[in-house]
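A.B. asks: Quick one: sequence and predicted model below, then my questions.
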Amino acid sequence: MSETMPEAPAGAATAPEGAEPPEAAEGAFQAPQEPEPHPLGVVRTPTGNADVDAALERLADADELPTEGHVEVYEDAHGQLRGALEELDRRPGPPPPGPAAAAAPAPGPYRG
């Protein structure tokens, strides 16, 4: 028995010296390789909003990246879309009705 390596139990199969380890043997299980990135062919229709269209174009970048790069693209596009929504909230809307609108007479039947 060696001090660095214990002996194999009696009857255990051992590889001959110089043989390839079992994981490198032909036909041994190997983890599947991730396929090369390729475009999905999703058609992006312009929305008419430049900020939203830019975010959608940013999503197209994920087509050329391996899977682990998708998160960064999705987070970036999400941030752009949030910014576009926040910008809509900042735009002034029509003025609120004032006292003059409440004092105006309601339209009635035509008397001509």
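C.D. replies: Sure, I can see it. Numbers count the residues shown, from 1 in each chain.
A.B. asks: From now on I want contacts and neighbour counts done on CA atoms only, so please keep to that.
C.D. replies: Noted.
A.B. asks: give the contact list for Ala77.
C.D. replies: The neighbourhood of Ala77, defined by CA atoms under 8 Å, 6 or more residues apart in numbering, consists of 55-56, 58-59.
A.B. asks: any chance of the residues you listed in CSV, plus secondary structure, neighbour count and distance to Ala101?
C.D. replies: Below are the contacts of Ala77 laid out as CSV (DSSP: H, G, I helix; E, B strand; the rest coil; neighbours: other CA atoms under 10 Å; distance: CA to CA, whole Å):
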residue, secondary structure, neighbour count, distance to Ala101
Ala55, helix, 20, 41
Leu56, helix, 20, 43
Arg58, helix, 16, 46
Leu59, helix, 18, 47
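A.B. asks: Adding distance to Thr45, write the residues you listed out as TSV.
C.D. replies: As requested, the contacts of Ala77 are exported to TSV (distance: CA to CA, whole Å):
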residue	distance to Thr45
Ala55	12
Leu56	9
Arg58	14
Leu59	13
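A.B. asks: dropping in the other structure now:
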Amino acid sequence: MPEPETDAPPEPAEPAGPAPLGVVRAPTGDPGVDALLERLADADHLSADGHGEVYEDVHRGLRETLSALDAGPAPAPVPAPMPSYNHRS
């Protein structure tokens, strides 16, 4: 016997939880950059409203890394002059 039709809306399905996107991150060879890229995996376990914080954190870290490259290495310290001794005989 078929079910009687009703005007009631269907019951909402259980909300789906966050699901990993499965994006493969290839190592860059720079440990700092690789750690930042791995941080993106944290977004896989958050709802969409939590992604922004992760993305901003990674973006800030990558920007700092690039800025450090633009600045170049710190100049070597200039050695202090050696005192001169005048010995009179």
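C.D. replies: Here it is on my side, so go on. Keep in mind the model is a prediction, meaning the values are calculated, not measured.
A.B. asks: of the contacts of Ala77 of structure 1, closest to Ala25 of structure 1?
C.D. replies: Relative to Ala25 of structure 1, the closest of the contacts of Ala77 of structure 1 is Leu59; by CA to CA it sits at 41.7 Å.
A.B. asks: Map His78 of structure 1 onto structure 2.
C.D. replies: His78 of structure 1 maps onto His59 in structure 2, with residues paired by TM-score structural alignment.
A.B. asks: Which stretches in structure 1 count as strands?
C.D. replies: Shown for structure 1, no strands are assigned by DSSP state E.
A.B. asks: mean per-residue distance, the helix ranked longest in structure 1 to structure 2?
C.D. replies: Criterion DSSP state H: the longest helix present in structure 1 is helix 70-90. Following superposition, helix 70-90 of structure 1 is found to deviate from structure 2 by 0.6 Å on average (mean CA distance after the TM-score superposition for structure 1).
A.B. asks: Aligned to Gly27 of structure 1, what sits in structure 2?
C.D. replies: So, by TM-score structural alignment, Gly27 of structure 1 is matched to Pro9.
A.B. asks: Number of residues surrounding that match?
C.D. replies: Neighbour count of Pro9 of structure 2, defined by other CA atoms under 10 Å: 6.
A.B. asks: Also Phe29 of structure 1?
C.D. replies: Around Phe29 of structure 1 there are 10 other residues, counting by other CA under 10 Å.
A.B. asks: and if you look at Gly29 of structure 2?
C.D. replies: By other CA under 10 Å, neighbour count at Gly29 of structure 2 equals 8.
A.B. asks: ok, now Ala43 of structure 2?
C.D. replies: Around Ala43 of structure 2 there are 20 residues (other CA under 10 Å).
A.B. asks: How much space separates the residue mapped onto it from structure 1 from Asn49 of structure 1?
C.D. replies: Aligned counterpart of Ala43 of structure 2 in structure 1: Ala62 (TM-score structural alignment). The gap separating Ala62 of structure 1 from Asn49 of structure 1 is 21 Å, by CA to CA, to the nearest Å.
A.B. asks: again with Glu57 of structure 1
C.D. replies: 12 Å.
A.B. asks: Please apply the same query to Gly69 of structure 1.
C.D. replies: 26 Å.
A.B. asks: Cheers, nothing more for now.
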